[in-house]
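[1] Predicted model and sequence follow; I will ask about them next.
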Amino acid sequence: MKSTDLCPQLQKSMDIIGRRWTGLIIYQLLQGPQRFNVIEAALPISGRLLSERLKELELEGIVLREVFPETPVRIQYSLTDKGLALETVIRDLQRWSKIWIDCDTNSVSSTPEM
């Protein structure tokens, strides 16, 4: 993707959130801390790709991965404060899509259905 000097922070945020499945992973974690298998069951995504996206989000400081020293080991994922700050963005996109996106045709409507 071509870099722009217009707004590097916006470009980086779009690069992060715009990655395939990332927005839906964040949306799922807005429900609260979850184990890997719960997230995987909720989304039509392979375990390998989910693991990759969770690692990327962890490196960005959006997701926290907690390991509990139990037998068997329990690993839980949750949103950090940085991740939780995305809730308004995700909810606004959800509202926008309900008005403007027609899921039957996968296109954007030209006029809202209200």
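    Structure received.
[2] C-alpha from now on. contacts and neighbour counts both.
    Will do.
[3] wait, what's in contact with Glu40?
    Remark: with contacts taken as Cα atoms under 8 Å, 6 or more residues apart in numbering, Glu40 is in contact with Ser46, Gly47, Leu50.
[4] what's the spacing between the first one and Gly83?
    The gap separating Ser46 from Gly83 is 22 Å, by Cα to Cα, to the nearest Å.
[5] more crowded one of those two?
    Neighbours around Ser46 and Gly83, counted as other Cα atoms under 10 Å, are more numerous at Gly83. The numbers are 19 against 11.
[6] this is the other structure I want to compare:
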Amino acid sequence: MEKVSKETCKKRLKGIDDALYAIGGKWKLKIIIALIEGYTRFNEMQRTIGISAKMLSLELKELELNGFLTREVHPGPPVVVEYKVTEYSDSLQEVLQVLSNWGEKHREKIRQERSGK
């Protein structure tokens, strides 16, 4: 890999910082994937992802602030709250696919190393 200028490196690091701020952590991408797959209600997502209610609530608020989802309240009875991905979430499709592919390769690499192959 060829060495790049200090400015190029700083710009790349800043881009990574911005991305990790918006989608970093253990839960955000999982929540977006669950929403894309059709799990739109709080309890559905909580069960599907395996996340605490407190953490899910926090992450949903952050994702909404960053424009990845919207929150819709349907008056009841009972009151129903649904979350929907925005068009902006589509900008993550390539990132999600690349991360998923890399994760599968990494898991296989580790499995093979541990089994001595």
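    Noted; the coordinates are in hand. Predicted model, so just to flag it, every value in this text is computed and none were measured.
[7] Throw the contacts of Glu40 of structure 1 into a markdown table and include secondary structure and distance to Arg95 of structure 1, thanks.
    Compiled in a markdown table, the contacts of Glu40 of structure 1 are given as follows (DSSP: H, G, I helix; E, B strand; the rest coil; distance: Cα to Cα, whole Å):
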| residue | secondary structure | distance to Arg95 of structure 1 |
| --- | --- | --- |
| Ser46 | coil | 27 |
| Gly47 | helix | 29 |
| Leu50 | helix | 25 |
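[8] Which of those residues sits closest to Ser13 of structure 1?
    The shortest distance between Ser13 of structure 1 and any of the contacts of Glu40 of structure 1, using Cα to Cα, involves Leu50 and amounts to 19.2 Å.
[9] Aligned against structure 2, show me the partner of that closest one.
    Across the two structures, Leu50 of structure 1 finds its equivalent in Leu56 of structure 2, going by TM-score structural alignment.
[10] Contact partners for that match?
    Contacts here follow Cα under 8 Å, 6+ apart; on that basis Leu56 of structure 2 touches Trp27, Phe42, Gln46.
[11] gap between it and Asp18 of structure 2?
    Taking Cα to Cα as the criterion, Leu56 of structure 2 is separated from Asp18 of structure 2 by 21 Å.
[12] Which parts of structure 1 are strands?
    For structure 1, the strands identified by DSSP state E occupy 34-35, 63-68, 74-79, 101-102, 107-108, in order along the chain.
[13] okay, the second one sits on what stretch of structure 2?
    In this case it means strand 63-68 of structure 1. Residues 69-74 of structure 2 are where strand 63-68 of structure 1 lands, counting by TM-score structural alignment.
[14] buried set for stretch 48-68 of structure 1?
    Residues of stretch 48-68 of structure 1 classed as buried: Leu50, Arg53, Leu54, Lys55, Leu57, Glu58, Ile62, Val63, Leu64, Arg65 (neighbour count, 16 or more other Cα atoms under 10 Å).
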